[in-house]
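Peer 1: please find the sequence and the predicted model below.
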Amino acid sequence: MLKLMLACCKVYISESRNKAALKSIEKAASLFPDVPIVNKFEDEIYNRVGYTLVSKLSPNGSCSLKNASFAMVKAAFETIDFQEHCGTHPRLGVVDHICFHPLGATSLDLVADTAKSLAFEVGSNLQVPTFLYGAAHQEGRSLDSIRRELGYFRPNSSENQWRGGTEFETLQLKPDEGPARATQAKGVITIGATRWVDNYNIPVFTNDISIARKIAKKVSGRGGGLPSVQSMALTHGGGTIEVACNLLEPARIGGDQVQLEVEQLAREEGISVGKGYYTDFSEEKIIESYLKLVQHSD
């Protein structure tokens, strides 16, 4: 298995309620049978869906993964109007974020080349401002730094809701590909390449967003907490706020450690938490699921 040259692509789309749009996006992906959707994670409150695709990668970096992801992006822009979006998860565009990860024996440089190639196509063919990050960016710019520059973490509506459309058309940060102006119907897109990242969300039982934000900050590396952990507090309805975490080095700091830390911080605030959950399979499970799907299709 270690000799396998595979690449993974995670496509996050700012929509989960428009089932016809999701059907069109998935139909576009199905035209590339060698690039199966290994996992799909929907959250109607966040109004967001994440797709995980996997493909073989040749030694020169060519694969169908870029073509499949481009087809999904194109279908998303054709079926979703960003101005109609509303949810409790932040977003920058119809297709909010795409990340490529190397699997098996694949190098990070190879998937970075794939990410850059996709960014060029999205920027030039679809005319959407496109920002590169991680290994796909020449200076290794981080995803969260782009998001901070573009106001990603600030709700733009009441009750901690994010509505579609951007507050600005002429972008303060120059995109790496595509026009310097964003349209209200599409927004912008971020595309990058990194080592594997786990996403782990923990429900905190409170309606006080300020307390949840305090916990989220304290558990993060940025706030002096666990190294390689990024986190934010997101309203999730029913008296629950989630501490949503990106685990940038899951082999070093995993979900169990984050869970214990959030539980301790919550106790100090006099509130309780529920058991957290991953929004995707582990890296090993992704490879295993891909191999089963390929064998079944054969």
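Peer 2: Yep, it's here.
Peer 1: can we go C-alpha only for contacts and neighbour counts from here?
Peer 2: OK.
Peer 1: so which helix or strand takes in the residue nearest to residue 154 when sequence neighbours are not counted?
Peer 2: Leaving aside its sequence neighbours, residue 154 sits nearest to residue 90 (Cα to Cα, 6 or more residues apart in numbering; 7.8 Å). Element membership for residue 90 (DSSP states H and E) is empty, with no helix or strand holding it.
Peer 1: what of residue 66?
Peer 2: Counting by DSSP H and E, residue 66 is found in helix 65-79.
Peer 1: residue 242 too?
Peer 2: Going by DSSP H and E, residue 242 is in strand 240-247.
Peer 1: how near is the nearest residue to residue 44 once chain neighbours are set aside to residue 172?
Peer 2: Leaving aside its chain neighbours, residue 44 sits nearest to residue 16 (5.5 Å; criterion: Cα to Cα, 6+ apart). In this view, residue 16 and residue 172 are 29 Å apart by Cα to Cα, to the nearest Å.
Peer 1: hang on, the earlier thing: and the residue nearest to residue 154, how many residues sit next to it?
Peer 2: Neighbourhood size, residue 90 [other Cα atoms under 10 Å]: 25.
Peer 1: how about residue 252?
Peer 2: Residues near residue 252, counting by other Cα under 10 Å: 10.
Peer 1: do residue 34 as well
Peer 2: Residue 34: 20 neighbours (other Cα under 10 Å).
Peer 1: how about the strands of the chain, start to end?
Peer 2: Using DSSP state E, the strands of the chain run over residues 5-13, 37-43, 48-56, 86-87, 95-104, 130-134, 162-163, 189-193, 198-204, 229-237, 240-247, 277-278.
Peer 1: one more structure, for comparison:
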Amino acid sequence: MSSSRLGLRLAACLLNISEARRKNVVEKIAKAALFEENGILVPRCSLFFPCSEKINCYAARTILGLGKEHSEVTVLNIFSDYDYNRSVITIAAPVENLVNSVLAACMEAFQVIDMEVQEGIHPCLGAVDLIPIYPLSGVGVKECGMVARSLAEKLTAHVPGCSVFLFGEADHPEKRSLVQRRKQLGWFSRREFSSLKPDIGIMPEKRCGLTGIGASPYVMNCNVTIDSQDLAAGKKIASIIRGSNVDGLRGVQAMAFPHDGKIEIACNVESFEDQKPIENSKYITYCILGHQYYYISPQFLEAQIRKLAHDQGIGIIGTALVGFTPQECKDCAEYALKEKIGEFWKKREGIFM
């Protein structure tokens, strides 16, 4: 059953948090997205001091009986990487419900993640590092940008010390890309925020760090592990396939990291529009509100990395798709919401895999 027949305008958030080594903490953050508060809204939560009021977090809502499970929100997937110390939580909902669900998950994350002690291979700026909003069906990128800005304003109002930079459709009017913003902010090296001026919020508290919030067409994460410990070789491959390279793969951003004793080529695969139809088997296409989007096939991406690695005498070990393709995300969201499955990540293997 399609989302249009269900009467839903669906969007997804791939919430990136700087925690993967405490499974119970990550799942607690994911579950927070599934609870609504029966009309109760606590103005601010206390991150640093003992609570004198009821905290607006999953634990307090559950213990005090303030919340009930939200039937129109689902957590589709949780992907955690120990070495990176980073998790991606896929939250899907009708667009009008997404802000409060993501807000609840973020507030829980800020309670339990401290950037002053966080360690991991993957670069990051914040406890809640990245909040991208993507359209799935019946809603456009422009509206997702407005949703992202609303979320940024609510988050900085509710969490003391939280600060935000905006990207993509939320970064009005410049609409700078996530890559541009990360370069400007020193994504790979910054842990000192004293000279930083965020887009929304005050100077970041060290515990919270800086959170990126934005909207764009769907972005997949596809990681390919090469059978080597040579980081230079991995960086060479990543450089060649980047879309910014004249001969690179359009819509692909790539980095190389040491990972589990080998080198992983970590790729963001962006969806993009084109004025002319693209007839090429390496691209997959989908449509939202009359807009045609394209993205590189994960199979083609893997084949290109395999070839480039082979040219250096290196094999590949495997490929991991972090979550879903755009169509898979839409299909899973429709099914989960129709069946009212909030904790879909626990059931997906028996349904779709």
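Peer 2: Looks like it came in fine. As the structure is a prediction and not an experimental result, all values here were calculated from the model.
Peer 1: turn the strands of structure 1 into CSV, columns for distance to residue 117 of structure 1 and mean neighbour count.
Peer 2: What follows is the strands of structure 1, written out as CSV (distance: least, Cα to Cα, whole Å; neighbours: other Cα atoms under 10 Å):
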stretch, distance to residue 117 of structure 1, mean neighbour count
strand 5-13, 13, 24
strand 37-43, 20, 18
strand 48-56, 16, 23
strand 86-87, 30, 22
strand 95-104, 12, 24
strand 130-134, 11, 25
strand 162-163, 30, 22
strand 189-193, 10, 26
strand 198-204, 24, 23
strand 229-237, 27, 22
strand 240-247, 25, 23
strand 277-278, 29, 14
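Peer 1: return the residue of structure 2 aligned against residue 144 of structure 1.
Peer 2: Matched across to structure 2, residue 144 of structure 1 falls on residue 179, judged by TM-score structural alignment.
Peer 1: what residue of structure 2 takes the place of the residue nearest to residue 44 of structure 1?
Peer 2: Going residue by residue (TM-score structural alignment), residue 16 of structure 1 aligns to residue 20.
Peer 1: repeat that for residue 217 of structure 1.
Peer 2: For residue 217 of structure 1, the residue aligned by TM-score structural alignment is residue 239.
Peer 1: and if you look at residue 56 of structure 1?
Peer 2: Under the alignment (TM-score structural alignment), residue 56 of structure 1 maps onto residue 94.
Peer 1: same thing with residue 232 of structure 1?
Peer 2: That one, residue 232 of structure 1, aligns with residue 255 by TM-score structural alignment.
Peer 1: its match contacts residue 236, doesn't it?
Peer 2: No - if you go by Cα atoms under 8 Å, residue 255 of structure 2 and residue 236 don't touch, sitting 9.5 Å apart.
Peer 1: show me what contacts residue 146 of structure 2?
Peer 2: 169-170 (Cα atoms under 8 Å, 6 or more residues apart in numbering).
Peer 1: what of residue 258 of structure 2?
Peer 2: 121, 229, 231, 264.
Peer 1: go again using 10 Å as the cut-off
Peer 2: 83-84, 121-122, 225, 228-231, 234, 264-265 (Cα atoms under 10 Å, 6 or more residues apart in numbering).
Peer 1: give me the buried entries from those residues.
Peer 2: 83-84, 122, 225, 228-229, 231, 234, 264-265 (16 or more other Cα atoms under 10 Å).
Peer 1: pick the one among these closest to residue 60 of structure 2.
Peer 2: Nearest to residue 60 of structure 2 among those is residue 84, at 29.4 Å by Cα to Cα.
Peer 1: what's the distance between the alignment partner in structure 1 of that closest one and residue 111 of structure 1?
Peer 2: Using TM-score structural alignment as the criterion, residue 84 of structure 2 maps onto residue 46 of structure 1. Counting by Cα to Cα, the separation of residue 46 of structure 1 from residue 111 of structure 1 is 28 Å.
Peer 1: same check on residue 222 of structure 1?
Peer 2: 27 Å.
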